[in-house]
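> Kindly generate the corresponding structure for this input.
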Amino acid sequence: MHLNLVPPVVEAGHVEDLVKAGETISASYSPVGNSLAVFLTSSVGTMASPRKESTDEEIPLYFASTDAAPTSERRLFITDTIVIFSAFQSLYQNRIADNSQWSQDTELLSIVRKLSIDYVNFIREYWTLLSVNPRNIVFALIFTFSQDRTAVASPLQFSIDHYRSLFSCFSLFVILFLPEPDYEDAPVGEELMEWLNIHFIEPSTEEGDQLSSLDRPWEDDNFWPYLTRATIRGLTKASVFFLKSLSDHPSEYLHDLSQVLIPLIDEQPRLQNYSAERDFAFASRRWRERVHTLRVEMDRVPEDDREDDFDNWWDRLSDIVGILEGRVDVLKRVCEELGSDWKEVCAAWGIFVDTRLRRQDLPDVVAEVLESMPPDPTVLEDMVHSALFSAQINQALSYASQLDQWLAAHLADLMAPLSLIETDIEEESELSKRDQYVLAYAEYLLSDPTLWRITLAYMYSCGNVGKERGDEILMRVPLRLQEQKSAENQGEMEGVVGTLRDLNQVCFEFQRETARRAICRIAAQCFASKKDYALAVSYSISAEDWFGLGRIVDRVLEEYLLSGPQIFARFTSEIAPSLHEIGTCTGLQGVFLHRLMFAIRYSQFHRLRLQHDFRDAASDLVVLLRDDVAPKSWWAILLCDSVELLQQGPALLFSPASATELLKKLEELSTRTSQGYGRDYLSVLLRRMKSGGEKEALEHMKTVRLALAKYFARCAIAGFEGDTVQNM
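Coordinates of the predicted model:
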C-alpha cells in the first residue's frame, strides 16, 4: 500500500536521517473505517506509540485513508443501487428457505434477469445524466434520485467514461449469462452486435453527415471505410443510402453491382423477424446463395475496369461481399484495417460467419480471434469484456474489482446463485468467492461513515464473517455519537435517540439480537453518564442487562446523596414508567427489580414530604422498612428521615405499631453493627456524612432513638386503644 502524506513525514532521500535519530514511522489502523493514523515513534522497543518529547514541540499526526470517501455523485450512485441489491437479497433468502433450484426455475430466472436489467437501466440513466451537464450533475441527481435537498455539489470523483464502462460491462453480462428464459440456446450474434453499436458507436454520425453532403462521395477517402463499417455494424439505411449514391459513378460495372448489393444488404435475414429458428436458418442459406451469385458477377468484371481515378473500387466492394460471404480471413483483415478490435470481429462473426452462433460456442470463437487481436491490457474495461466473452468468470471478476469494486460485488452477487462461480467456503478466508467481492466493496464503503446502513446491508449478506464484521460496525456507531451527547441541546439528544432507533431497526431486520443488546448496553451507559436516567433504564431493559440496570439505579440513588431529595425525586419520576416495561421481560433477576422499585418508592416518599403530605409520607416510610423494600444499607437513611415526621406535631403520624416497626429496625441495625456487620447497614449513611466511621454513625443514629423515645412518650400521654391513637 502506498500513501501520500502532505506535508511529508520525511523528505525524499532523507530516510537515513530518521534512522540515525532512532525513529521510525508507525501506523494505527482504525477499526471503524479503512483509515490509518500515521505518526513518528521510537525505533527502540516493541510498543508503537506517538513520540513524546520533553519539549513543547508538536508531533504531527497524519490521518490517511486507503479509499477515497465517495463524493456527492458517487454517494448517490451507491445509495440508489442498494435498493436493487436489497430486493435481490430478499428474493435469494426466500428461495434458499424454499430450497429452490435457481437454474431450473424459469420464473425465478426471469426475476433475476429483471433485477439485472434494472441495474443496467439505472447505470445507463446515470451515465446519460452525467453526459448532459457534468458541472451541474450533482444537483440534477439530487432532485432526480434523492430526497436530500441539502447535499452540496462537488467535483466528479469518477469520470463520465467510468460509468459508461460500468454500463457496457454490466449489460454484456446480462446478454451472455442472463438471456430470456427459453432462449438460452438461441443465436447470440444479433444481441452482441446491438450491444456493440450501443456502447462503441462506429462509424460516427459526423462522418456520415459529411459524406452525404458531397455530390460524389466516393471520391472522399472515408467513403469506402465508412460504407464497409456500416455494413459490418448492420446499419442498413446508411449502407443502402451510400450504395445508391454509386448510381452516378462513372463505372457501369460498379453501378450494376451496387444495385444488386442493395437488396442483399436490405434483406439480410434477422432472427428477430422469424418465429422459428428453423425458418431463419433456411432464409439465411437462401440469402447466402444470392451473395454467392453476386460474387460470380463480380469476378466477371475485367481487371482494367476495376479502378476509378481515386481507388480500386472492386477491391473495396470485394471486401464487403467477402464479409457477407462470411469469410473469416476477410473479416479479420478488414476490421484491422478499419482500426476495429476483437469485439467487432466476434460480434460480426455471429452475423456473417456463423449466423447460428450459440452462447456456449462463443468462447471458442473468441479464443481464435484473440490469438491475432488480443485485448488491450491497459484498459480494464476491455479486459472485463474479453473475460466475459471467453466465459472466464473468475478473471472477469478480478478485472472488474480493479475497474470498480461496485461492479465486481454486484456481478458476483448475481453469479453465485446462477452457479457461475464456486459457492464453497474457502478454508483460509472462511468466505465464498461471492462474499469476498461483496465484503471488499462493503469495506470500501467504510470510508464514508454516513453510509453505515448500506455498508451493513452488504456485510450481513456475507456469511458469518460478514455478520461478525457488521456487528463491529453496528456497535461502533453509537460510540461515535458520544461527543454529540456532551451538549445539552435537546435537538442533538433527539438525533442520538433517532440514530439508536435506526440501529435497533437494522438489528431486527437482519436478526442481530446479540449486537442489538450490546448496542443498548452501550447506549444505556452513555445516557447514564449524561444523567438521562430514563433513557438509560429503558435501554438497559431493552438489552436485558440487569446488572447494568442495577448500576444505573445505584447512580440514581447516589443522586439523593449528592444533590438532595428534590433532584432525586425528579430523576426517579422519569424512570417510574419503566416498571411497566419491565413487567413484560423474562429472565429478570428479582434483586434488580427490587432495587428499582425501592428507588421509585423512596422518591415517592420524598415527593409527599416536600408537598407536606406528612401522613402519607409516614405511611410510605413504614411500608418501605416493614416490607423490606429498602435495602439494609439504606435503613439508617430512612430512619434518619423519620425524625422529621416523628417530631411533627401536634398530630401523631405513626401508629404505635408503626413506631414499634421503626424501633425494631433501629435495634437490628445497632445489634448487627456491634456484631461486625456495620458495613452492611451503615455504608450509605457514612457516604452522606462524608467523615467519621461506624462509631460516629452510631452516634448520629442516637437522634433517631431519642425521637422515637419522645414519640412513644407522646403516644403514652395521648393514650391509645390497640393500634389506634386516641387524640386527647
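> CA only for contacts and neighbour counts going forward, please
OK.
> Give me the buried positions along the one helix or strand Val497 maps to.
With elements delineated by DSSP states H and E, Val497 resides in helix 490-509, which encompasses its position. Buried positions in helix 490-509, judged by neighbour count with 16 or more other C-alpha atoms under 10 Å: 493, 496-497, 500, 503-504, 506-507.
> The structure of the following sequence is requested for comparison with the preceding one:
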Amino acid sequence: MTTIRLYPPLFEEGKEIEFVRSGRTLSAIPSPRDNSVAVFSTSAVDPQTLKSLNEKYTDSRDIYTASTDKIPTSERRLFVTDTSVIFASLQDFKNSNKTSDLDSRLGRSEQVSPVLIKHAVDYVKIVVDSWARASKPVNRPRPLQYDANHYRTLYTCLSLFVVLYLPEAGFDDAPVGEELMEWLNTHFIEPSSEEGDHLSSQDKPWQDDTFWPYLTRSVLRGFSKAPVFLLETLSRHPSEHLQNLVNYLSPLLSSHPRILQFSTEREFVVALRRWKERVKTLRLELDQVPEEEREDDFENWWKPLSNIVGILEGRLEIIQNICIDLNADWKEVCATWSIFVNHRLRRQDLPEVVNQVLESMPPDPTDLEDMIHVALFRGEIMEALSHAAKLDIWLAAHWIDLMEHLDLLNTHAGDDLEISIRDQYILSYADYLHSDPALWRITVAYMCSCGSIGKEQADQVLLRVPVDVNRGATGPSDVHATVSSGEVPEALRDVIETCHEYGRESVRRMVCTIAAQNFLRRREYGLAVSYTTSAENWTWLGRIVDAILAEYIKHGPEVFARSVAAVAPSLQELRAHPGADGVFTHRLMFAVRYAEFHQRRLSGDLQEAALDILTMFNEDLAPKMWWGVLLCDAVELVRHDSLMLYSSSGAVELLKRLEEVNLRASQGSGDDYLSVLMVTMKGATEGEVLQRLKSARLSLAKYYAKCTMVAGGRDVTRLRAGIIAV
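Model prediction:
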C-alpha cells in the first residue's frame, strides 16, 4: 500500500474528526500521462445538509500532486537507459529463436547459453559502472537517488546469479568452489590490504594482535602469497618448533592444488589426495609439540596454527568456529566448504550445504542483500525475486527475464492467472518507469514484451505521449498568417516509429488521426492530409478538405492559395493510397487545382490561370456548388480587353456551364449551385447572385463575339448559339 504525505497538511494531527465533520473528504485523480496523482479535498455531503446541521463547510482549493514512485533522476535515468538496450537485445534474440526446442528450454541449449551469459555479464558491467560513478567524491547539488552502496548490492547479487545459474557451456556439472571463492573475495574483501601492509612493516609481526587473525583469514580465503610471506617472518621466532612447522606449512600453502590448474578433474583429485597426505603429516608434527612449548613470551602460537592446519584438513567444526571468532558469516563458511571440505561440490549440492550451515549461522533477516544471497544459494528463485523487488524493482524485472530463458521458473505457478509471473514483475518495473514521461519509449518496450496485456498498457502510454505541434507559430486570430514551417515534431515521428516497431497498427492510426486534427487547427493542411491518409481516416479527410476550401470563403484567394501550397505533395501520396476514398480525393484535387489557379492569377500568369478554369470544368473537378465562383473568376479574366485568354470553344464551354447554373436555379436547385457564391458575396440573396450571373453571361457573350470577330467571321454557327444563349 502506497502512503502519500501531503505538505502543507490539509489538517493538523488529531483533527481528522473535524475535517470529516466539515463535510470534506479526500479525492484523487490519476494522471493519464504518468503514474502521478492529483490529491484534493472535495465535499462529502450536500452543503445544504451541513447548514441544517450547523456545521461549517470550508471549500479548500489546494491541489497536491504526488507520484507513486520516485521519478528517476539524471544518474538513475542513465542507468535505466543503458540497461534497457541489453533488455531489448535479449528480446530480439528470443523472438528470433521461437522454435519448439529453443522456446521451451532456451537457456539450456548450447547454442543459447553463451548469448544469455553475455547479456547477464553486460548487465553486471553497467551496474559496476554505475557503482563507480556513484562512488566518485564529487560535489553534487543534491544527494544521489541511489547511492554507491545500492549499486554495490546489485553487483553482488547479479554476479552471484551468474556464478550459480549461468556457468559456461560444459561446466554445468563442474565443481563450483573456485568460482564461489572468487565471488566472495571480489565482493567481501577480507583481510584488508592495509592490515597486510601494517604487519609486513614490523620486525616481529607475530607480536601484533592482528597477526594470527590475518594469517588465518588469508588461508580461509584460499590465498597463498600473503600467508607464505608472513610465515617466513616466523623464521626469526624464538620457538624452534614453530620454525620447523612453518618450514613445512609454507610449501603446503604454496602447492595447494586448485582445480583450475588441471586439465581434468581426475588429475586434480589425484594431486589433492597426495597433498592431503602431507597435511596429515603436518598434523602429526604439530600434535607432537609439548604442551609447555606451545607458547612464547607473547601468546599461545600453537592454537591458531592448529586452526590453520584444521582448515587445510577440511574440518567443518573448526572452520565454523574460526568464522564465528573472525565475525565472518555463512557465505564464508560455504565458500571455504567448497574449497577445503568438499572440493567436488556441485551447484546442485549447494542448497543442502547452505541449510546445514545456516543452522548455526543464520542470515540477517533485516538485510535484503543477505536474504537474496541465501535464496540464490538455496535455489529458492521466487524468494530471491520477492526480496529483489523490495531492494530494486529493476533487479527483479531483469532477473526474472533471464530466469525465464533459463527455465528456472515454475511454469505451472501462474497457470490460473491472466498474466505470467514474469510479466507481473516486468510490468511493475514498467509502471515505475512510467513515473517519468521522458522514458516513454523504454516503458513501451518493456510493456510490449509482456503479451497482450502488456501491449494494451503500452497502447495507453503511446496515446498519451505529449506531442507539441504549436511550435511558436502565429496565433489563430491572425487570419493572414502563413502556416508554420511544416516540420513534424520529433516526438510524433518517434511515436509512429515505435508503433511500427511493435506492430501497434490501431494505435498508430489513432495517433495519426489526432496529429491530423492538431495540424488542422494549426492550418497546416499538407501535414493534416498526410497524417489523415496514413490513418486511413477518410471521414477526417473530408473535414480537412472542407476546412481547406473554407480558407477561400473566409479569407479570400490570397490566403487560400498560400494555405494550400503545401497540400500538393500529400495529394500525390493520397492518390497512390489503394484504400483512399475517391470522393474526398476528388475534392482535394479540386482544392489544389483551384489554389494553383489563384497563384497564377496573382502572379500575373493569366493565360495559364484561364486554362486552369477550363480544365477544372472539362475534367469535372469542380463541385457544382463552386461553379458560380469559378464562372465569376473566369469573367474577371475575360474583362482584360488587351488579352484573349480563351478560345471561342472555351468561351462556349463557360457559357454552357453558366446556362446550366441558371437553369437549375430556375428549377429550385439554386442551393446546389449557388451556396458558395452566396457566402463569398457576404450573404447575398439568391436573386442578387443570379443578377450577378446575368452580368457574367453578358460579359462572356461579348467575349465570344470578340473571339468570332478576331477569327474573321468563322464559327458563325457558334456565334448564333452564343447570341441565343444571351
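> gap between the helix holding Val497 of the first structure and the chain center?
Helix 490-509 of the first structure sits 17 Å away from the centroid of its parent chain (C-alpha atoms, centre = their mean, to the nearest Å).
> Tell me the helix or strand right after that helix.
As assigned by DSSP H and E, the chain's next helix or strand after helix 490-509 of the first structure is helix 513-529.
> What's the average distance for that following helix when superposed on the second structure?
Here helix 513-529 of the first structure, set against the second structure after superposition, deviates by a mean of 1.8 Å using mean C-alpha distance after the TM-score superposition for the first structure.
> Relative to the second structure, which residues correspond to that helix?
Alignment of helix 513-529 of the first structure against the second structure: residues 505-521, by TM-score structural alignment.
> what ranges do the strands span in the first structure?
23-29, 35-42, 61-65, 720-721, 724-725 (DSSP state E).
> Return the mean post-superposition distance for the longest one against the second structure.
The one in question is strand 35-42 of the first structure. Using mean C-alpha distance after the TM-score superposition for the first structure, the mean distance for strand 35-42 of the first structure is 1.0 Å.
> Please identify the most buried of the strands of the first structure.
strand 35-42 (a mean of 19; mean count of other C-alpha atoms under 10 Å).
> report the angle between the axes of that strand and strand 61-65?
Relative orientation of strand 35-42 of the first structure versus strand 61-65 (axes from the mean of the first three to the mean of the last three C-alpha atoms, to 10 degrees): 150 degrees.
> Identify all contacting residues around strand 35-42 of the first structure.
22-30, 48-51, 59-67, 447 (C-alpha atoms under 8 Å, 6 or more residues apart in numbering).
> If you count neighbours, what's buried in stretch 11-23 of the second structure?
Along stretch 11-23 of the second structure, these residues count as buried under the neighbour rule (16+ other C-alpha under 10 Å): 19, 21-23.
> go on, stretch 80-93 of the second structure?
When burial is assessed from 16+ other C-alpha under 10 Å, stretch 80-93 of the second structure yields the following buried residues: 80, 83-84, 86-87, 90-91.
> same deal with stretch 315-328 of the second structure?
When neighbours are counted by 16+ other C-alpha under 10 Å, the buried residues of stretch 315-328 of the second structure are found to be 316, 318-320, 322-323, 328.
> do the same with stretch 95-111 of the first structure
For stretch 95-111 of the first structure, the buried set under the neighbour-count rule, 16+ other C-alpha under 10 Å, comprises 102, 108-109.
> got it, and stretch 465-481 of the second structure?
465, 467, 469.
> Let me know whether the first one touches Thr443 as I believe.
What it means is Val465 of the second structure. No. Assessed by C-alpha atoms under 8 Å, Val465 of the second structure is found out of contact with Thr443, at 11.4 Å.
> Reformat the buried residues of stretch 315-328 of the second structure as a markdown table; add distance to Pro290 of the second structure.
Output for those, formatted as a markdown table (distance: C-alpha to C-alpha, whole Å):
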| residue | distance to Pro290 of the second structure |
| --- | --- |
| Leu316 | 26 |
| Ile318 | 22 |
| Ile319 | 24 |
| Gln320 | 27 |
| Ile322 | 24 |
| Cys323 | 27 |
| Ala328 | 32 |
